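[1] Here is a sequence with its predicted model. Questions after.
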Amino acid sequence: MQNVPEEWRESREDRGDGRMVEIRWRGDSEVKNGGTRREEVEKESLMMELTRLVQKMVKESSWWERRGVDCCILGAAFLCLLPAFLLLGSYRCVWFTAGMLLMGVAHAVITVKGTHLASHGALSESQAWGKFWAIFFIEVCGSFSARAGIQGHIKMHHAHTNVIGLGDSSVWKVPFLPRTIYLFIAPLAVPIITPLVAIAQLKGHSLAHILRTVLMVSLGLYSQYWLLINVSGFRSPFGALLCMLVCRAMFSVPYIHVNIFQHIGLPMFSPTQRPKRIYQMTHGVLNLPRNPLLDWTFGHSLINCHVEHHLFPFLSDNMCLKVKPVVSKYLTEKKLPYQEDSYLSRLHLFFNKYQELMVFAPPITELVGVQ
């Protein structure tokens, strides 16, 4: 931008959806939300300083670190599908079970880690390839609308994290369900619900978009069904469909858990009065500890680097892990929260406070002095 005063440029802020928001000042005496211009610029500079540190690490990293590691993990998941289909054709219980587990893990890597990275454009620097991978992973593999997925996740959840009614993870709340049903049984229906919700999201879109989404989702579902019949040797259509459901639902319970554990129960903000981005993300996002299984199936950015991911959503899983020490050290030095808790601790909290956290509307948090 040309002819922009230095103080205006220093106050630019990434809101999380790919847009840069500028806080423009009319004079040294202007006051905003109870703070002076100088204080506001200092608050803005916290995010900018951290951004410079992270960008420096990204520039110094190789392609392998930025994208290669995660692309190889996704590639390995696809390679695991062939032995999984072959093992599912075995009449021996041990081998059949191994095939089921292998396909369930591969499916979770592809549909959770893959769709998440693709939605953020983290698999390629090319916009054209980024769009291709988004359609492939979200629609063909994930059985959901790419446009609706990106709109809901990038433009709502990331841009308005923990803002009541916008990005507050309310999509995962089903208040009429008892806690045991919601936490441990209802998630098993996610593979069935997902394509139905995808179809409902198509209302109002162009005919071309509707046809593409329906075609891609159908292609993904039918491909797995066809392979089970023709490669694995399933003789019963019902058996093939049941196998698909089991494989696709294998990680649905932890998937729902992760989505609610890392945001709900943390500070929530009003749509009309929210803190600066760095305060919003550090107060409203939580990391789970490293888990050998979930780290590699869901990705670091959804498990132990979720704070880093919300601060820098364009980074791949591997880069989130690499910048984690820098981010945690910086936030600690600036006396900002760096929230972490264990999976079992969060599960215990949600089970005991289900009514408060998942049924009733959460209270709005007032961060006095940083609004």
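    Thanks, I have the structure now. Residues are numbered from 1 along each chain as shown.

[2] C-alpha from now on. contacts and neighbour counts both.
    OK.

[3] Looks like His160 contacts Leu166 (just checking).
    Yes: if you go by Cα atoms under 8 Å, His160 and Leu166 touch, sitting 6.0 Å apart.

[4] Helices along the stretch 251-371 of the chain, start to end?
    Remark: helices assigned in the stretch 251-371 of the chain by DSSP state H, counting those that start in this stretch are 252-261, 277-284, 292-297, 306-311, 317-333, 343-352, 354.

[5] Out of those helices, the one nearest Gly369 is which?
    Go through the helices of the stretch 251-371 of the chain one by one with Cα to Cα and the one that ends up closest to Gly369 is helix 277-284, at 10.9 Å.

[6] Can you work out which other helices and strands pack against that closest one?
    Taking 3 or more Cα pairs under 8 Å, 6 or more residues apart in numbering; DSSP states H and E as contact, the helices and strands that helix 277-284 lies on are helix 37-60, helix 306-311.

[7] Of those, which is nearest Leu228?
    helix 306-311 (35.6 Å).

[8] Packing partners of the closest one?
    Applying 3+ Cα pairs under 8 Å, 6+ apart, one finds that helix 306-311 makes contact with helix 277-284, helix 317-333.

[9] His153: what's it in contact with?
    His153 makes contacts with Ser119, as judged by Cα atoms under 8 Å, 6 or more residues apart in numbering.

[10] one more structure, for comparison:
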Amino acid sequence: MTTTAAPRPTGARSTPPNRDYFELSERAKAAGLMGRRVGTYMVRTASLALAFLGATAAMFALGSSPWQLAIGGVFGILFTQAAFLAHDSAHQQVFASGRRNEWFSRIVGNLVVGLSLAWWTRKHNKHHAHPNTIGKDGDIAGGVLVFVPGDEKGRTGFMGWLAKRQGWAFIPMLSLFAFVLHFEAISSVVKNRKMKHRVAEGLLVAIRLIGFPALAVAAMGPLWALAFLGVQFAVFGIYMGGSFAPNHKGMALLPEDLEVDYLRRQVLTSRNITGGRPMDWAMGGLNLQVEHHLFPRMPSSNLRKVRPLVKEFCAEKNIPYTETDLVTSYGIIIRYLNRVGLGYADPMDCPIVSQLRTGAPVRAA
């Protein structure tokens, strides 16, 4: 892992913390990186549509064949790529019109992927507002896995056994992530009577979750369809969950009562994944998590362009900027989860948090 932060140049003017983000955003605007890239997104959409058509044609051409398991894996990848597209649109990155972004995301997310836009938006907005903040970020809330030290207390039986080994169980458990996303979509539509466009959301999700399995049965019969769907669910869950996990897991956790300005809150809790443009495609731009959290409405294709500006600015302000490769990030996550599950008192003992509490200059940990 590399964490880059340089001392403030001698004689540099001290900018109040609440002005830092404004200064950085002005640099990004001056570089012309905040504008929409509709053409780029339409090419992505058309390419993805053609890939879905090709995979569907192959599914029907193969019939009852073991090769259908490979096609199931292909669909798992395509659904994840579609989720990346829905994610960007939900962040208002595609069109200038908020309404167009919303409906584009709803159609791609609900109809193609089988998610609920309303549920995801509510959850994801809270995460962006308070990343890795205890009590505010639902992504680190207690569940099957324990992300916050102390939450493992009181777990007995199987759950206690699992907590002590949760780091090793993390990646295998991601294979169930697709079930969680589909369940939350159904649950939200059924229970949330105040959901915006509830009927449309429910109809789109129902078409996807009933229609796609029916299509598989028609193409290959019930037994091969079951195996096909099992592979598709596992690949989708691991790929989808595995693209989000490296971005914050194992990074600094912020206490709920800690006051931190927007710039530092986003940078200190986010981790970039190296790998260049191939990784940009593989992770849908989520590998540039620091830049995405700073500029959630910036088109993902511009994140790599703004990265040098962000790194330079963080060096000027002596703010740690963290990036590492994908394999190393998972090593960090596994070790962190195991330490939390074993009840270590200080698995997230972070000098950064202590410095933020005292108001001392933030330095690389």
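    Done, it's in. Computed from a predicted model, the values in this text were never measured in an experiment.

[11] Let me see the TM-score of these two.
    Scored against TM-score structural alignment, normalised by the length of structure 2, the superposed chains reach a TM-score of 0.78; 323 aligned residues with a Cα RMSD of 3.0 Å.

[12] returning to that earlier point: so if I had to pick from His160 and Leu166 of structure 1, which one is more boxed in?
    Neighbour count, other Cα atoms under 10 Å: between His160 of structure 1 and Leu166, His160 has more, with 24 against 20.

[13] And the more buried one? What does it align with in structure 2?
    Aligned against structure 2 by TM-score structural alignment, His160 of structure 1 finds its counterpart in His130.

[14] and the closest residue to that match other than its chain neighbours, how many residues sit next to it?
    Distances taken as Cα to Cα, 6 or more residues apart in numbering put Asp137 closest to His130 of structure 2, at 5.7 Å, once the chain neighbours are dropped. When neighbours are defined as other Cα under 10 Å, Asp137 of structure 2 has 19 of them.

[15] looking at it, Asp137 of structure 2 is touching Pro131, isn't it?
    Yes: counting by Cα under 8 Å, Asp137 of structure 2 touches Pro131, with 5.8 Å between them.

[16] thinking again about what came up before, can you say which of the helices and strands packed on helix 277-284 of structure 1 is packed in most?
    helix 306-311 (a mean of 27; mean count of other Cα atoms under 10 Å).

[17] Relative to structure 2, which residues correspond to that helix?
    Using TM-score structural alignment, helix 306-311 of structure 1 pairs with 289-294 in structure 2.

[18] next one: stretch 134-150 of structure 1 to chain centre, how far?
    13 Å (Cα atoms, centre = their mean, to the nearest Å).

[19] no no, stretch 48-56 of structure 2
    Between the mean C-alpha position of stretch 48-56 of structure 2 and that of its chain there is a distance of 24 Å (Cα atoms, centre = their mean).

[20] Run through the residues that contact the alignment partner in structure 1 of Met220 of structure 2.
    With TM-score structural alignment defining the correspondence, Met220 of structure 2 maps onto Phe234 in structure 1. Applying Cα under 8 Å, 6+ apart to Phe234 of structure 1 gives the contacts Gly89, Leu228, Ala240.

[21] Against Glu44 of structure 1, how distant is the first one?
    Plainly put, Gly89 of structure 1 is 59 Å away from Glu44 of structure 1 if you go by Cα to Cα, to the nearest Å.

[22] Kindly report the same for the second one.
    With distances taken as Cα to Cα, Leu228 of structure 1 is found 54 Å from Glu44 of structure 1.

[23] same deal with Ala208 of structure 1?
    Note on Ala208 of structure 1: its distance to Glu44 of structure 1, by Cα to Cα, is 43 Å.

[24] same question, Gly167 of structure 1
    Distance, Gly167 of structure 1 to Glu44 of structure 1, using Cα to Cα: 22 Å.

[25] that older thread, how distant is the match of helix 306-311 of structure 1 from the center of its chain?
    Using Cα atoms, centre = their mean, the mean C-alpha position of stretch 289-294 of structure 2 is found 11 Å from that of the whole chain.

[26] quick one: that stretch to structure 1 mean distance?
    Superposing on structure 1 places stretch 289-294 of structure 2 at an average distance of 0.4 Å from its equivalents, by mean Cα distance after the TM-score superposition for structure 1.

[27] What lies in contact with that stretch?
    Stretch 289-294 of structure 2 has contacts (Cα under 8 Å, 6+ apart) with 128, 247, 263, 266-267, 270-273, 285-286, 298, 300, 303, 306-307, 310, 321.

[28] what do we get in structure 1 for Thr80 of structure 2?
    Alignment note: Thr80 of structure 2 maps to Ala108 in structure 1; criterion TM-score structural alignment.

[29] you'd agree its match is in a helix?
    Yes: read with DSSP: H, G, I helix; E, B strand; the rest coil, Ala108 of structure 1 is one of the residues of a helix.

[30] how about the nearest residue to it, chain neighbours excluded?
    With Cα to Cα, 6+ apart as the measure, Thr297 is the residue that lies nearest to Ala108 of structure 1, at 5.8 Å, once sequence neighbours are left out.

[31] wait, what's in contact with Gln92 of structure 2?
    The contact partners of Gln92 of structure 2, by Cα under 8 Å, 6+ apart, come to Gly98, Asn101, Glu102, Arg297.

[32] Please repeat the previous calculation with a cut-off of 6 Å.
    The contact partners of Gln92 of structure 2, by Cα atoms under 6 Å, 6 or more residues apart in numbering, come to Asn101, Arg297.

[33] counterpart of it in structure 1?
    In structure 1, the position corresponding to Gln92 of structure 2 is occupied by Gly121, as judged by TM-score structural alignment.

[34] sec struct for that match, please.
    Gly121 of structure 1, by the three-state scheme (three-state DSSP), is coil.

[35] Distance check, it against Phe132 of structure 1.
    For Gly121 of structure 1, the distance to Phe132 of structure 1 equals 10 Å [Cα to Cα].
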